[in-house]
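A.B. asks: no sequence on this one, just coordinates:
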């Protein structure tokens, strides 16, 4: 009886791993690294949250969903860059002072940096 139960659990685990694609596996590994880091620092609240996230990732993750969410994140950051460019152009057109223009340029540079980071991320 125990043998059958162990076999069934092993097959179930193997099946769930086979369904998870490489992006989901990367995501699981990243969460596991964060859990290990939180354990090193005795942060139980963070461990609990990350374990919940890991369980949900294992249950619901598909490479298609990860790609879709990543593309949506990229689009949000592209929209933010566009908004920052428009704000900067508007400030220049209105003849704003150099401090305001510099502030808008910094915001644009930050938005562009964030966009590049999101584009470089695997998920």
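C.D. replies: Here it is on my side, so go on. Fair warning: this is a prediction, and the values are worked out from it, not measured in the lab. Numbers count the residues shown, from 1 in each chain.
A.B. asks: contacts, neighbours, all on C-alpha from now
C.D. replies: OK.
A.B. asks: mind listing the helices for the chain?
C.D. replies: Under the criterion DSSP state H, the chain contains helices at 2-19, 22-40, 44-60, 63-93, 98-120.
A.B. asks: ok, second structure coming up, stack it against the first:
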């Protein structure tokens, strides 16, 4: 895992562990940012929330993450990363479908239900990864 990925993971962890306050909504007339600009806006919104709650440690971590995005994020790199996540999610869906097919051949209703749940979760993750491609 490279330094940028590590910081992004830290950013996500900080956001998830941070205050349960939603980021302020962008005005309806503002253009919707995509790619690296969107990532920068998301981090800046989290910095603003952390500042409002007096969480200086989170502000420091998010500020570092923002600098890393500003210095290292490229649209092509971000696109390739997101495409990789979609590919991984597609593989997971295929694996889960295969597992379900095997369970159905055996006829074990408990395993079938478990496999259906796992397949549904994998499909949800695939959809989320595909949605990220457009951001």
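C.D. replies: Here it is on my side, so go on. Since we're looking at a predicted model, the values are computed, not measured.
A.B. asks: work out the TM-score between the chains.
C.D. replies: Here the superposed chains carry a TM-score of 0.74, computed using TM-score structural alignment, normalised by the length of the first structure; 102 aligned residues with a CA RMSD of 1.8 Å.
A.B. asks: counterpart of residue 49 of the first structure in the second structure?
C.D. replies: Alignment note: residue 49 of the first structure maps to residue 61 in the second structure; criterion TM-score structural alignment.
A.B. asks: what's the neighbour count on its match?
C.D. replies: Here the number of neighbours of residue 61 of the second structure (other CA atoms under 10 Å) works out to 15.
A.B. asks: that one: what's it in contact with?
C.D. replies: 10, 11, 14 (CA atoms under 8 Å, 6 or more residues apart in numbering).
A.B. asks: out of the residues you listed, which comes closest to residue 69 of the second structure?
C.D. replies: In terms of CA to CA, no member of these lies closer to residue 69 of the second structure than residue 11, at 10.8 Å.
A.B. asks: pretty sure the closest one contacts residue 65?
C.D. replies: Yes. Look at residue 11 of the second structure against residue 65 with CA atoms under 8 Å: they come within range, at 6.5 Å.
A.B. asks: what touches both of the two?
C.D. replies: residue 43.
A.B. asks: the counterpart of residue 79 of the first structure in the second structure: what's it in contact with?
C.D. replies: Per TM-score structural alignment, the equivalent position to residue 79 of the first structure in the second structure is residue 91. Counting by CA under 8 Å, 6+ apart, residue 91 of the second structure makes contact with nothing.
A.B. asks: same check, this time on residue 39 of the first structure
C.D. replies: Contacts of residue 39 of the first structure by CA under 8 Å, 6+ apart are residue 47.
A.B. asks: what's the spacing between it and residue 57 of the first structure?
C.D. replies: Remark: distance between residue 39 of the first structure and residue 57 of the first structure (CA to CA, to the nearest Å) = 20 Å.
A.B. asks: residue 110 of the first structure now?
C.D. replies: For residue 110 of the first structure, the distance to residue 57 of the first structure - CA to CA - is 30 Å.
A.B. asks: mind checking how far the match of residue 79 of the first structure is from residue 104 of the second structure?
C.D. replies: From residue 91 of the second structure to residue 104 of the second structure the distance is 20 Å (CA to CA).
A.B. asks: which residue is nearest the middle of the first structure?
C.D. replies: Nearest residue to the geometric centre of the first structure (CA atoms, centre = their mean): residue 123, 5.7 Å.
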